[in-house]
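Q: Just the structure for this:
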Amino acid sequence: MSLHWFPGHMHKALKEIKESLNQVDILIEVLDARIPYSSENPEIARIRGDKPCLKVLNKFDLADPDITAQWQAHLESERGVTTLTTSNGNPANSKQIIQLIRSACAQKAASVKSINAMITGIPNVGKSTLINILAERTIAKTGNEPAITKSQQRINLGSGIVLYDTPGVLWPKIENPNSIYRLAASGAVKNTAMEYDDVGFYAADYLIKAYPQLMKERFKLEELPDTELAFLEAAAKKRGALMSGGRVNLHKICEVLLNELQSGKLGRISLETPAMVAEEKIEMAEAAAKKIADKARRKQKFKDGSLTPEKQDRKEKRTEKREAQSKRMKQGR
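A: Have a look, this model is predicted:
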């Protein structure tokens, strides 16, 4: 599956982020607690340099708490990074962000100058809701539709903090193919940018392996099938996702599965762990090295294969002739 969704306003937003970065004291990156790695913009990590960064793991109430704790430890091992878990149902926890900003920028907090904080995040991660909680008034438009915020704005939060709000930004090329599926499964991209069946099969395969008991209970199955297709067929029969003649409507059951995953009806689920991502990075590096080696072999094969034995013989004779001529010229000097 490939993801084709990088609207013009996202390209503009990324450019504005880069241009505004030198005015910023701290970055706040809002991540989806279910997919901290896949929702972490590599462009932000590349351009932030040594600036302190607060990574907010939002939608914590939808994620597996044990795995979230693993992610916090993993993320905080990076220099200058602090983490905080939040959810829309716990606004009090979100307000800790103000204190964390002041602590990270203690030197500037002690001066008369304002602390400039920039908040970023992928579409539909809950950034706008978080801003409204921090500002204690409706500043940013919210909704379940990805990419609500379209332009950068500055918000005075009081307490000597000015917040630079940025539109939700995806990046043009997502290297890890698993991240594409996880972003789609979590609802980070519009439905028009994904195939429900494709993403549904990916989600089903992961869920029956990582959360078998939850899937068994949610879909009232006596036995949990060991393949994603068998699971979807069994779940479709339980939910009445059938077509004429009793045939299974795979598109419909995939839609049901993804909607219930995104709403939390399946339970508290995380779609990736630090250990999984570490293995995937190794696989990606090996695949990239193989691609380079294969390209070099194809290039060499093309060069070698373009010469017939007769042409190869003539080439060798021409080389010998040029070498002999060169030798004579040196001797004649």
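Q: contacts and neighbour counts: CA atoms only from here.
A: Fine.
Q: Three-state assignment for residue 27, please.
A: strand (DSSP: H, G, I helix; E, B strand; the rest coil).
Q: ok, it - contacts?
A: 48, 51-54, 117-120 (C-alpha atoms under 8 Å, 6 or more residues apart in numbering).
Q: Among the residues you listed, which are located in strands?
A: Using DSSP state E, 53-54, 117-120 are the members of these that sit in strands.
Q: ok, those vs residue 92, which is closest?
A: residue 54 (17.1 Å; C-alpha to C-alpha).
Q: need the contact list for the closest one.
A: Counted by C-alpha under 8 Å, 6+ apart, residue 54 has contacts 26-29, 81-84, 100-101.
Q: For the comparison step, fold the sequence that follows:
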Amino acid sequence: MSIQWFPGHMHLTRKAIGQRIKDIDVVIELLDARLPASSANPLLAELTEGRPTLKVLNKQDLADPGRTPAWLDWFNARAGTRAIALDASDSAPARRLIEGCRQLAPNRRGMSRPMRVLIVGVPNVGKSTLINTLSAKRQAKTGDEAGITKQEQRIVLEDDFYLWDTPGMLWPRIVVPQSGERLAASGAVGRNAYDEEEVAMALLDYLKQHYAPLLQARYKLELAAPEIAALPDDELLARIARKRGAVMSGGRLNLQKAAEITLTDFRSASLGRVTLETPEEYARWLAAAQQQEAERAERKAEQRKRDERRARKAAE
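A: Down below sits the predicted model:
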């Protein structure tokens, strides 16, 4: 399943970041702690020109607490990068962002050298909620739909600390299929860009392998965890439909409704605290995707050569 979503306003955001970054000291990239690598924008490194970056694993209260430390270690091992985890609705840890930025750019202090920070992230990752928490008032619109913020906003957090918020942005081509599935499951992708049943089944495919007891408890499945893990994804979705009353006239199952229920339960953490990837898993997915991309580029190059040969023959 290939999921892509890069609407027009994201092109404008990319241009705006390219202009703004010239005057920025530190970049805060807000990530979803349930899908840390999949929610990290690979376009950002190009746009931010190697600026120091604070990676913030947001929504840590929804993520598997046993997996978050491994992700923090993974990001902290990178040069010019610090990583912290927080829940954006909690005002105390949110203030750690300011200190984290000051550590990355210690010379930016005082009115003569104010700290200038750009905050970026994929849609619906919680940037607006975090900014409202940091500034102690509702300066940014919030919502559960991807793409709420549509233009850049400047917020003063301290006399010498300026924060620029940008609209949520993905990247033009998501090459890791698993990342596209996870971004859609989290609500970072517009609803018209994916099939909810397919995304729900991809989500269930992972959950049944790693969090079967949570599925068992949430949907009152009368199966042992190993039996749940062995179910085909469509059968598991059908069982959820029956348990949650997603049944139409004539006893037909409403799998669309069951998919919506499943995705809502994941997004709200009604299923429990889960993280949909480990550093090791993501490394495997990325390596496979890069191999496929290399093969795709090779096929295109061969096709271009064949086209050129045919064109030369036709011209002779």
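Q: which of the contacts of residue 54 of the first structure count as buried?
A: Neighbour-count burial (16 or more other C-alpha atoms under 10 Å) applied to those gives 26-29, 81-84, 101.
Q: Tell me which two of those residues sit farthest apart.
A: For these, the farthest-apart pair by C-alpha to C-alpha is 26 and 84; their separation is 14.7 Å.
Q: after the lengthiest helix in the first structure, next one along is what?
A: If you go by DSSP state H, the first structure has its longest helix at helix 274-305. Downstream of helix 274-305 of the first structure, the next assigned helix or strand under DSSP states H and E is helix 309-331.
Q: what span of the second structure lines up against that next one?
A: Residues of the second structure matching helix 309-331 of the first structure are absent, with TM-score structural alignment as the criterion.
Q: Relative to residue 255 of the first structure, how far out is residue 237 of the first structure?
A: 14 Å (C-alpha to C-alpha, to the nearest Å).
Q: Would you map the helices across the first structure?
A: 8-20, 42-47, 65-76, 91-94, 96-104, 106-109, 127-135, 177-186, 196-210, 212-218, 228-239, 250-263, 274-305, 309-331.
Q: Make TSV out of those helices and add distance to residue 156 of the first structure.
A: Compiled in TSV, these are given as follows (distance: least, C-alpha to C-alpha, whole Å):
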stretch	distance to residue 156 of the first structure
helix 8-20	16
helix 42-47	23
helix 65-76	28
helix 91-94	17
helix 96-104	12
helix 106-109	15
helix 127-135	8
helix 177-186	31
helix 196-210	40
helix 212-218	44
helix 228-239	49
helix 250-263	32
helix 274-305	36
helix 309-331	75
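Q: Tell me, how many residues neighbour residue 301 of the second structure?
A: 12 (other C-alpha atoms under 10 Å).
Q: again with residue 280 of the second structure
A: Residues lying near residue 280 of the second structure (other C-alpha under 10 Å) number 10.
Q: Mind telling me what it corresponds to in the first structure?
A: Under the alignment (TM-score structural alignment), residue 280 of the second structure pairs with residue 275 in the first structure.
Q: Considering the contacts of residue 54 of the first structure, which is situated nearest to residue 268 of the first structure?
A: residue 84 (17.7 Å).
Q: OK, contacts around that closest one?
A: By C-alpha under 8 Å, 6+ apart, the neighbours of residue 84 of the first structure are 54-57, 72, 97.
Q: for residue 39 of the second structure, same thing?
A: Residue 39 of the second structure touches 31-32, 121-122, 179, 183, counting by C-alpha under 8 Å, 6+ apart.
Q: among those residues, who's most crowded?
A: Going by other C-alpha under 10 Å, residue 32 tops these with 28 neighbours.
Q: what do we get in the first structure for that residue?
A: Match for residue 32 of the second structure (TM-score structural alignment): residue 32.
Q: which ones are touching its match?
A: 39, 57-60, 125.
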